[in-house]
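Visitor: Make a model of this:
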Amino acid sequence: MPHHILIAEDSPSQRQLLAKLCRRLPGVEVHEASDGRWALQLAQQITQLDLVITDVNMPGMDGIALVQAMSRLVTLPALMFLSGDVPELLSGCTRAAEELGFSHVGHCAKPVDPNELLAQLRLMLERQTGGTGPEIHITLADIMSGLAHNQFCAYYQPIFDQYSRQAVQLEALARWQHPAHGLLGPQFFIGRLEHDDAIMLLTRRMVQTSLDLLDRQPWTRGLRVSLNLSRSLLHDGDFFDWLLQEMETRRIEPSRIVLEITETLAFNNLGNTLASLLRMRMRGFELSLDDYGTGHTTLEHVRDLPLTELKLDRTLIHDIHRDRRSWSILKATVDMGRQLGLRMVAEGVQNPDDFTYLRKHYPDLLLQGYYLAMPAPANELRQRLRWMADGADSASA
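Guide: Here you go, the predicted structure:
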């Protein structure tokens, strides 16, 4: 099945250029509309719409109104905003779309850089569809069968120190090697497992696989591994005791494990959350606040949690090289982290311009993103522990 891309652009020449670019992507079918109303009609008619590229400022129904109307669709596509206006407008559109429920949202300033736009579109389609054909229906029974047949595995994305240009940390990411659909990302199974209180089964598998990696591979010496904690596991004392036992069996120090929680998770039922985190920190685990910048965390909240790490969300990092409003936000956030003595990770480093900006202005940040290294299985990881030279190194020269 092809990936369906819808372009909403009132300029015929721009629309033609975008359509031509999109058709360079494999397996796509492109639909074109000259205004928001026509685009909405097409969006309602296309059975499986994967990606919408829309100009923000169009006569009649503009791109923002189009996205508001599309938020009522049964299945929401990925979104790419385009605009020649100030960068702050694009950033605001992205945040508004995310609040409306769109999971995969990007933006690109006009005039577009064809290579940058194509790279973003490829990534968005991969995330939207999991790298597979668009129509995939997964049940809890399918997931449980996959777990029973050892179809789930861990991929790892390196996190780099800028001074040494070496990986110092690996984030463990769950993948499903589905017998019919190929490699599936977490959007196909994490939500269902959490909803049905079955996330423990997958988390234990990820923990054991990651601890075995640290225990059995000499080249992992000195590396930390980040593991994501779900809401149910954060308050599960039995899971914490089991984790300690697994580490003691392999003689792995707790300081090599980074337990990641999201902003939303951290401040739901704050008393119990704080008690759980204090217990983990007492035993020597590293604690990270993930996706920082997407919620409503205050300085007081961050101060009260026993954190060792702050992960700056990709929405703060994307297009940081030209988004002047984000410059002030990022500076304030980094200054706060430094004052609290926190290690900080910039997530979502996807292009050479953002990479170069961070190298110049924030050399103490750890960096993570597709521009530096893609997630990989353990057997391909060793050669990725130094950031992918030519691209990254030449960009910082």
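
Visitor: CA atoms for contacts and neighbours, from now on please.
Guide: Fine.

Visitor: List the buried residues in the host helix or strand of residue 119.
Guide: Under the criterion of DSSP states H and E, residue 119 resides in helix 114-129. If you call a residue buried by 16 or more other CA atoms under 10 Å, then helix 114-129 has these buried ones: 117-118, 120-121, 123-125, 127-129.

Visitor: so how far is it off the chain centroid?
Guide: The chain centroid and the centroid of helix 114-129 are separated by 14 Å under CA atoms, centre = their mean, to the nearest Å.

Visitor: and what of stretch 54-70?
Guide: Computed by CA atoms, centre = their mean, the chain-centroid distance of stretch 54-70 equals 26 Å.

Visitor: Next, the buried residues of that stretch.
Guide: Neighbour counts over stretch 54-70 (16+ other CA under 10 Å) mark 54-58, 61-64, 66-67, 70 as buried.

Visitor: So which residues of the stretch 1-150 of the chain form helices?
Guide: With helices called from DSSP state H, counting those that start in this stretch, the stretch 1-150 of the chain shows them at 12-22, 36-45, 63-70, 87-99, 114-129, 140-148.

Visitor: Adding distance to residue 340, write those out as TSV.
Guide: Formatted as TSV, the helices of the stretch 1-150 of the chain follow (distance: least, CA to CA, whole Å):
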stretch	distance to residue 340
helix 12-22	45
helix 36-45	47
helix 63-70	39
helix 87-99	27
helix 114-129	34
helix 140-148	41
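
Visitor: Before we compare anything, build this one as well:
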Amino acid sequence: MPCPIFVLLPNAKKKYTSVNQEEILSILRRAKRAFATIESENELLKEICRIIVEEGKFVFAWIGLKDTSAEKKVIPVAEHGMGTDYLNEIEVKWDHSALGQGPTGKAIRTGKTHINEDVEQNPDFAPWKELALKYKFRSSVAIPIQVRKEIYGALNVYGTEENSFSKDVVSFLEDLAFDLAHRMENLRATQELDNMYQLLRKQSIRLQLIYDNIKDGIFLADIFGNYIFANPAGLEMIGYTLKELKKLRIENLLVKEEIEQKPVMYDQMYKGKRLTTIRRIRRKDGTTFLAEIYGQQLPDGHLLGIMRNVEKELQEEEDLRRLAFYDAELGLPNKNFFKHSMENFLKQNEEEPSEAILAILNIDGFNRILDAYGKEVSHKILKLIGKYIQTKIEDPDFWAYAGGDEFYLLMQGENPIEKLHKFFRALNREEASVFSIPLTVGAGYALFPDHGLTLSALLNKATIAMHHAKNKGSGHISEYDAQMKAEAKKILDLQKALADAIQQGELRLHFQPQYNMQGKELVGIEALLRWQSNGEILYPGTFISLAEDTGLIHPMGKWVLRKVAEYIESNKIPKSVQVAVNVSPVQFHSIDFPEMLSAIIEEYNVPASQITLEITESSFFRDIGQTLDLLRKIKKMGFRLSVDDFGTGYSSLAYLMKLPIDELKLDQMFLKELGKIPRTEKLIESMIHLSKHLGIDLVIEGIETKKQADFVLKHSVIGQGFYLSKPKPLEEIFV
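Guide: I've put the predicted structure just below:
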């Protein structure tokens, strides 16, 4: 039986699989706006009821707060819908009497959700049955509004059909009630703080009681920065007694490096502005922690500060960053780190490029060493080389382990060529003296800006130069130059062949299925490009970078989108199956990209909502302002948006909240590290929880083993990988 708020979607991929996603997004948007803007608890509760009815299509919603007196009544404080008079005619309690046995009373008494599947058949609902049927209420659900062990009341929602509340509907309403409860706690705490100042002089005992029950540290200082008060949570946080604290000034709690920021902090508060900052705080015992501090000057000149320990929270973010930017086995900075650092370097050098060198270092005969001495010795060699590089280069130079037997290095400043050659000679001398086995390093490098203005262009040319050096023998270094015509000609030939391939119909699409792991249901497919050249199938890794560098990515990307639209229009792809299309960063940021999308949808008359555009994480954060405008324009057309390779960059959660995205696609490196790094499973689970809480789909790709498939199955998300299915032509998927 369909639910009044939601429509069953066979291809739904969110946490709430039976939920109409547009209605959910609408509810979330309005609820988020209400939480952020409404300062009155009563008005907030009324708005939440209004949102549930107007956006969720339920007939009636009301919120009742519990009366803590001996009567234990449930007091309606907010409602919306067709049952306003219904509340005037009923009485509800949360005790053990007959009036306390309904869903609302039980929810408040037990702290658990209670579902009334059939008003007419539920004996516990007898006191309200006749009146409920008069208003055509046939089912209801009551959800406790609860923070930790404290229950404020219950959220009650009514439907006009029996069994209106599926598991996913109830789960969504429980999440909404959870957020509402925490916002109510914040509003009540804020209200108490507002009252606190008014009663500070006359009612100090009551003030102390309020302060004692607030978990964050609250500090009060005079206009000169001398501490005069702190609540117990604050004193416990810093390890001082109140008597000891009164002998200190604000700067006495700051570590030495933070003290110079004191004038800036004071100046901001003295100007009437609210201070929001993160500072390292020193405890009495000398240990330190990172604290998030909110400060403001009160009307009488006193300085009020609220402090929260965020050390653990920031450490978890750093762990996530380290997993993304450092090799799991070797602990060395990886390609993602180098790419991130290069993006910053290129941005800083857009207008007036300064000379620099991108070099690729390659260990000569490393495969023979691996075969002869094994993985342990090989890893030791890589770590020692990494350690040597780290000790010899200076800011702003940076480096990374690129995998296999290669390292990337960027050198800047005066005479970078001379500096690189000096470093290269010293490195080979170091390696010869450290190991008993013969060991040398070869290198190739390209000049910025002479040889390229992008990372891919510089890497391509440094790679050509590196191969040129390797061809000369061990321990050689080569600069990319015009004499390397043979390599350059190969690239030009490939470019011409690729251009011809687009015109002559040599491009093909294969599709890799995506499954709802819980129900083993096919919910989507990812379009993957192939190039059939002279009877050989070429994969994107061999030509995408070239296409991006030469601009061929634009007609190629357009061909892919047109082909997908053609398949949808001809019903070769069922309407219930989402189609994911990879979008190159170059194509995404092109001026006419939105117009091209609109033209294709109009030409083939297909729903944009069936197409998910997968855009790499780095593309989103290149220019966040411009990106937001572009994403909103694309989203308005109806396309679904996915962050591809999520977790390989350093995403800001604040930006993630702003982006109008529908899906996160977790990079396959996370699954590969399962069982290797203790925190990997927890990090994946935290990202799963984050996506579900935000109402964003999560797709985990790279499932290559049964163990990985079982892990994904346990978390009820979308899975993709060779273990489930290899990429295939479309006709092999939909027979």
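
Visitor: picking up where we left off before, which one of the buried residues of helix 114-129 of structure 1 sits closest to residue 252 of structure 1?
Guide: Ranked by distance to residue 252 of structure 1 (CA to CA), those are led by residue 127 at 33.5 Å.

Visitor: What residues in structure 1 pair up with stretch 554-565 of structure 2?
Guide: Alignment of stretch 554-565 of structure 2 against structure 1: residues 200-211, by TM-score structural alignment.

Visitor: repeat for stretch 680-695 of structure 2
Guide: If you align by TM-score structural alignment, stretch 680-695 of structure 2 falls on residues 326-341 of structure 1.

Visitor: Could you give the separation of the matching stretch from the chain centroid?
Guide: On the basis of CA atoms, centre = their mean, stretch 326-341 of structure 1 is displaced by 21 Å from the centre of the chain it belongs to.

Visitor: now swap in stretch 520-537 of structure 2 and tell me
Guide: Stretch 520-537 of structure 2 sits 28 Å away from the centroid of its parent chain (CA atoms, centre = their mean).

Visitor: what's in contact with that stretch?
Guide: By CA atoms under 8 Å, 6 or more residues apart in numbering, the list of residues contacting stretch 520-537 of structure 2 from outside reads 10-13, 501, 506-516, 538-540, 560, 564, 576-582, 727.

Visitor: give me the element the residue nearest to residue 46 of structure 2 when sequence neighbours are not counted is part of.
Guide: Excluding its sequence neighbours, the residue lying closest to residue 46 of structure 2 (CA to CA, 6 or more residues apart in numbering) is residue 78, at 4.8 Å. Secondary structure from DSSP H and E places residue 78 of structure 2 in strand 74-81.

Visitor: Tell me which residues of that strand come out buried.
Guide: 74-76, 78-81.

Visitor: cool, and stretch 44-60 of structure 2?
Guide: 44-60.

Visitor: Leaving out the residues flanking it, which one is nearest to residue 192 of structure 2?
Guide: Per CA to CA, 6+ apart, closest to residue 192 of structure 2 is residue 210, 7.3 Å.

Visitor: what do we get in structure 1 for that neighbour?
Guide: Residue correspondence to structure 1 (TM-score structural alignment): residue 210 of structure 2 is left unmatched.

Visitor: Would you mind measuring from residue 210 of structure 2 to residue 304 of structure 2?
Guide: Here the criterion is CA to CA, to the nearest Å. By it, residue 210 of structure 2 lies 15 Å from residue 304 of structure 2.

Visitor: more crowded one of the two?
Guide: Each of residue 210 of structure 2 and residue 304 has its neighbours counted (other CA atoms under 10 Å); residue 304 has more, 19 against 15.

Visitor: What's residue 196 of structure 2 aligned with over in structure 1?
Guide: Residue 196 of structure 2 maps onto no position in structure 1 when the alignment is built from TM-score structural alignment.

Visitor: Neighbours of residue 196 of structure 2, how many?
Guide: Neighbours of residue 196 of structure 2 under the rule other CA under 10 Å: 18.

Visitor: Kindly report the same for residue 171 of structure 1.
Guide: 21.

Visitor: Confirm it sits in a helix?
Guide: No - read with DSSP: H, G, I helix; E, B strand; the rest coil, residue 171 of structure 1 is strand and lies in no helix.

Visitor: three-state assignment of residue 154 of structure 1?
Guide: Residue 154 of structure 1 ends up strand, using three-state DSSP.

Visitor: which ones are touching it?
Guide: Each residue near residue 154 of structure 1 by CA under 8 Å, 6+ apart is listed here: 172-175, 206, 209-210, 377-378.

Visitor: measure the equivalent of it over in structure 2 to residue 588 of structure 2 for me?
Guide: Superposed on structure 2 with TM-score structural alignment, residue 154 of structure 1 falls opposite residue 509. From residue 509 of structure 2 across to residue 588 of structure 2, the span is 20 Å (CA to CA).
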